[in-house]
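Colleague: Dropping a prediction and its sequence here:
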Amino acid sequence: MRPVPPLPTADLPVVVIAGRPNVGKSTLFNRLVGRRQALVADTPGVTRDRKEGVALIRGRYVRLIDTAGLEEAAPDSLFGRMRASSESALHEADLILFCIDARSGITPADEHFAQWIRRQNRPVLLLANKAEGRQGTASALEAYALGLGEPVALSAEHGEGVTDLMWEIAERLPPEHASEDSAENAPDTDGDEEDTRPAGPLRVAIVGRPNAGKSTLLNTLLGEERMITGPEPGLTRDSIAVTLRDEDGEFEIVDTAGLRKKARIDETLEKMSVSASIEALKMAEVAVLVLDATLGVHEQDLQIARLIEREGRACVLALNKWDAVEDRTATRKAILDRLSISLAQMRGVPVVTFSALTGSAVHKLLPAVREAAEVWNARVPTGELNRWFESMLERHQPPLVNGKRLKLRYITQVKSRPPTFVIFGTRAEQLPEDYKRYLVNGLRDTFDLPGVPIRLQTRGTKNPYAES
């Protein structure tokens, strides 16, 4: 696995991969960051939003940005918006990797954008990708005609020439600033990774159905047009992570592709997008479930909520387009009633209402996310927990199973993230589900654990006189 960078990504030099569609930019991005982070397919134009990662280049970390393909298009069209996003990334680059397809040769689009890049007054390294074998290397020489210097011939897919490319990148990076003691800056990896809040930003995944306003929400939080948005559903294909800081700390927020019903997912590319969304949810600490408040709760919204619960993540319900709702009281009640009936584990989930398009009340979201993360990380002292447990047993005795009453002895919390409890007792493993729900509801109400999954496990004690 790629090592953790010793410095915040904002302090790292920026290297941007640019070029027309389908020249292998995302494949090269994955190769340099050391893992399959960007979606790759034979279909041109898979990448729509900028994707960032951290790459270790000859002992030095860089912030690597994969961009959408550069294409001539009207500014208000989808491809025009994609190009504007790519150009915005190029303006902050310390080094541009301009990539062409050596097998296809130099195209008019390559020539046009090479001229445009020359005018940006940024360091540029010309890459001739897909230059496998002798023929590919010979074809790469045609790239001299672009006037961007000597091309680096490589094959990102097969790894050929990547070592030479890393040397070339390292030589062109800006001088490295002296940093303070790296041991102080390095993250602490001691302790139980599963049960301790890790160092670094709070990881958040924005999930929901297509066209619910997830990308618009992220743009509003960032205060810039970072994600491609528009009326077309399904614009976001890959899971895009960005870092955001407020007065209380950092967030790593991932915008994911919209999740549709399985029956409607038939294209390979869309299946890859869904897989990336689910993977982002698994890596998150808090999931922000975005709903279109004008449409209410759809069955697919409930399926996504069940997925969040199954993965054990904290959840914040984000009701977008709230400014377009006429009867807000009735709408909120209908949504929460539907969730409470269909998803008992989501009872008490925090709800934030806003308009991502206008920015109204969006500022309430991040504090709600942080509060949900605190509940998700909650720990209940063992003594307090068992005093509660005794009172619950007195109020409603454990049921009879096969004519014998279960003897539940004590309870302990074994982990947080999400809160997980284990009950010990004679034949505790036979505890009925309805009694478990009674205890879970009591845990949630007594110890203020709203809106997070609560795991309740049982451990029976062996009877030494039972037949083996």
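Modeller: Here it is on my side, so go on.
Colleague: Only C-alpha atoms from now on, for both contacts and neighbour counts.
Modeller: OK.
Colleague: Show me the helices in this structure, by range?
Modeller: For the chain, the helices defined by DSSP state H occupy 25-33, 78-90, 108-118, 133-140, 162-172, 182-185, 214-222, 268-283, 299-310, 328-342, 365-376, 382-395, 433-446.
Colleague: Please identify which of these is closest to residue 457.
Modeller: helix 433-446 (9.0 Å; CA to CA).
Colleague: So the most far-flung residue of the chain relative to its centre versus residue 270, what's the distance?
Modeller: Here the chain reaches farthest from its C-alpha mean at residue 465, the gap being 52.6 Å by CA atoms, centre = their mean. Counting by CA to CA, to the nearest Å, the gap from residue 465 to residue 270 is 58 Å.
Colleague: take the one below as the second:
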Amino acid sequence: MAKRQRPDRDTPPGSLPVVAIVGRPNVGKSTLFNRLVGKKLALVDDQPGVTRDRREGDAELLGLKFRIVDTAGFEEDDAQTLPGRMRAQTEMAVQGASVALFMIDARAGITPLDEHIARWLRAGNTPVVLLANKAEGRAADPGIMEAFSLGFDEPVAFSAEHGQGLADLFQAIRPHVEADEPDLPIEGDQDDVGDEDELDDSAPLKLAIVGRPNAGKSTLINRILGEERLITGPEAGITRDSIAVDWTWHAPNGVARAVRLIDTAGMRKRAKVQEKLEKLSVADALHAVDFAEVVVLMLDATLGLEAQDLRIADKVLSEGRALVIALNKWDVAENGSSLYQGVRKALEDGLAQVRGVPLLTVSGATGKGIDDLLQAAFDTRRRWSQRVPTSLLNRWFDEALEANPPPAPGGKRIKMRYITQARSRPPTFVVFGSRLDEVPESYSRYLVNGIRKALDFSGVPIRLNLRSARNPFDKKK
């Protein structure tokens, strides 16, 4: 079979070769994706059509490193339908790949849709490796033999679930991956990775977008990227997996800033989430929040603020993540000024534990406010990551105690001796003294609000721990 001409791809220097997995629904593409990345990143379920957006991850197979792309099941529906829009994402993934893994179900045999996909792949320029999945046992032998009719080289017998056939898969994709391997930096040229508490301003901003279904999260990310990277439409709940996309923001001042955008599934009230797949999607979204630095809570300006929005915000803050709130669809909102003030007031009442959370107006449809949103996210990460010198912190602490001394329950005064910042991301402070277990919650809030106002921690969650000196003569304690 003649060697295919490689497609022209705009591949950034130093980036890994791309391997795209393609096939009809429910043949095991996401199971293979998870095996190659070594983590359960993609949602897997028995029902077909779980994957919708294309999902990427860094993979390694027997020392061979590449970027793997999981795609939606290929279907023949009209381009305007949801399956049609999913197919368009698959087509873009294959066009930009070094090699495509065409996966079939060896136990089910070749279907008319498999034949349709094969014709489409043969018409393109991307090299193809035929992968006969679920090939464990003799029941798959007829399907493997039938796969020769698709017009590709010998199919690779494989089991994504059990990991059988990894060596054969390695040999099949190795020529294509090695041909596109980047020039790696000389060992020792890489900068040392700093402490995770220290902010490297050049490090990518891990920015997760969360909110209720149909708030416009995917539309906003597509507008930011300038391409239809994520599937959008009027249907609620299109996004299921949390999709991460690396991107460079060129700020208005000309500075290029790296961003890792994470789109998540919409979060409804827990009582309304009944289906197993939606539960998995929400769990995946919460997992994305855990690994983000800044979380943008997207509100629908045409619906205003609802109780579910406050529950999502509270979840983000309780995880210690920095929060920015965006009022989306601002281009079609009515009575903008009163709406903005009403949402601001409701946020102050509902998120009293964190004052000063940024509230911005944006439009995913027109692009309005995107630069302001990204700048607010970077500013919030800086405050979330900063450390205060101990001397400055204790000068403020002494002044705060003098202005409002701790209470004296039972006539015995609580003694607070000094304060230190234990960590950042989120900012965590420890106060040392005696009888601190009797400090009322109102006084702790006084200290936290003082830290936030005086030391530039506006809008980020602050944790305050009180530690009493241990009495060496109290053996019971």
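Modeller: That came in fine, so what should we check first? The model shown is predicted, which means the values in this text are computed figures rather than measured ones.
Colleague: Superposed, what's their TM-score?
Modeller: For this chain pair, the superposition-based TM-score is 0.95 by TM-score structural alignment, normalised by the length of structure 1; 460 aligned residues with a CA RMSD of 1.8 Å.
Colleague: circling back to that earlier point, JSON lines for the helices of structure 1, including distance to residue 229 of structure 1 and mean neighbour count?
Modeller: Below are the helices of structure 1 laid out as JSON lines (distance: least, CA to CA, whole Å; neighbours: other CA atoms under 10 Å):
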{"stretch": "helix 25-33", "distance to residue 229 of structure 1": "21", "mean neighbour count": "24"}
{"stretch": "helix 78-90", "distance to residue 229 of structure 1": "8", "mean neighbour count": "21"}
{"stretch": "helix 108-118", "distance to residue 229 of structure 1": "24", "mean neighbour count": "16"}
{"stretch": "helix 133-140", "distance to residue 229 of structure 1": "36", "mean neighbour count": "17"}
{"stretch": "helix 162-172", "distance to residue 229 of structure 1": "32", "mean neighbour count": "15"}
{"stretch": "helix 182-185", "distance to residue 229 of structure 1": "37", "mean neighbour count": "10"}
{"stretch": "helix 214-222", "distance to residue 229 of structure 1": "6", "mean neighbour count": "22"}
{"stretch": "helix 268-283", "distance to residue 229 of structure 1": "17", "mean neighbour count": "19"}
{"stretch": "helix 299-310", "distance to residue 229 of structure 1": "21", "mean neighbour count": "18"}
{"stretch": "helix 328-342", "distance to residue 229 of structure 1": "26", "mean neighbour count": "15"}
{"stretch": "helix 365-376", "distance to residue 229 of structure 1": "20", "mean neighbour count": "20"}
{"stretch": "helix 382-395", "distance to residue 229 of structure 1": "48", "mean neighbour count": "14"}
{"stretch": "helix 433-446", "distance to residue 229 of structure 1": "38", "mean neighbour count": "15"}
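Colleague: Reformat the ones you listed as a markdown table; add distance to residue 237 of structure 1.
Modeller: Formatted as a markdown table, the helices of structure 1 follow (distance: least, CA to CA, whole Å):
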| stretch | distance to residue 237 of structure 1 |
| --- | --- |
| helix 25-33 | 13 |
| helix 78-90 | 13 |
| helix 108-118 | 24 |
| helix 133-140 | 31 |
| helix 162-172 | 27 |
| helix 182-185 | 34 |
| helix 214-222 | 11 |
| helix 268-283 | 5 |
| helix 299-310 | 17 |
| helix 328-342 | 28 |
| helix 365-376 | 24 |
| helix 382-395 | 45 |
| helix 433-446 | 37 |
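Colleague: Out of these, which gets nearest to residue 403 of structure 1?
Modeller: Across the helices of structure 1, residue 403 of structure 1 has its closest neighbour in helix 433-446 (16.5 Å, CA to CA).
Colleague: quick one: the closest one to structure 2 mean distance?
Modeller: Following superposition, helix 433-446 of structure 1 is found to deviate from structure 2 by 0.6 Å on average (mean CA distance after the TM-score superposition for structure 1).
Colleague: now the angle from that helix to helix 382-395?
Modeller: Relative orientation of helix 433-446 of structure 1 and helix 382-395, computed by axes from the mean of the first three to the mean of the last three CA atoms, to 10 degrees: 130 degrees.
Colleague: okay, helix 433-446 of structure 1 sits on what stretch of structure 2?
Modeller: Aligned by TM-score structural alignment, helix 433-446 of structure 1 falls on residues 441-454 of structure 2.
Colleague: burial of the residue mapped onto residue 325 of structure 2 from structure 1, as a residue count?
Modeller: Taking TM-score structural alignment, the alignment pairs residue 325 of structure 2 with residue 317 from structure 1. Neighbours of residue 317 of structure 1 under the rule other CA atoms under 10 Å: 22.
Colleague: ok, now how distant is residue 317 of structure 1 from residue 21 of structure 1?
Modeller: As judged by CA to CA, residue 317 of structure 1 and residue 21 of structure 1 stand 36 Å apart.
Colleague: do you know how far residue 78 of structure 1 is from residue 17 of structure 1?
Modeller: 20 Å.
Colleague: same thing with residue 457 of structure 1?
Modeller: On the measure of CA to CA, residue 457 of structure 1 and residue 17 of structure 1 end up 49 Å apart.
Colleague: the more surrounded of the two?
Modeller: residue 17 (27 against 17).
Colleague: For the more buried one, list the residues it contacts.
Modeller: For residue 17 of structure 1, the contacting residues are 25, 29, 64-67, 96-99, by CA atoms under 8 Å, 6 or more residues apart in numbering.
Colleague: Looking at these, which is nearest residue 126 of structure 1?
Modeller: In terms of CA to CA, no member of the contacts of residue 17 of structure 1 lies closer to residue 126 of structure 1 than residue 98, at 5.0 Å.
Colleague: so what corresponds to that closest one in structure 2?
Modeller: In structure 2, residue 98 of structure 1 lands on residue 102 (TM-score structural alignment).
Colleague: my read: that match touches residue 130, true?
Modeller: Yes - using CA atoms under 8 Å, residue 102 of structure 2 makes contact with residue 130 at a distance of 4.9 Å.
Colleague: Around residue 132 of structure 1, how many other residues sit close by?
Modeller: 22.
Colleague: tell me the contacts of the residue mapped onto it from structure 2?
Modeller: Correspondence of residue 132 of structure 1 to structure 2, assessed by TM-score structural alignment: residue 136. The contact partners of residue 136 of structure 2, taken as CA under 8 Å, 6+ apart, are 158-159, 164.
Colleague: and if you look at residue 139 of structure 1?
Modeller: Residue 139 of structure 1 is in contact with 102-103, 105, 131, counting by CA under 8 Å, 6+ apart.
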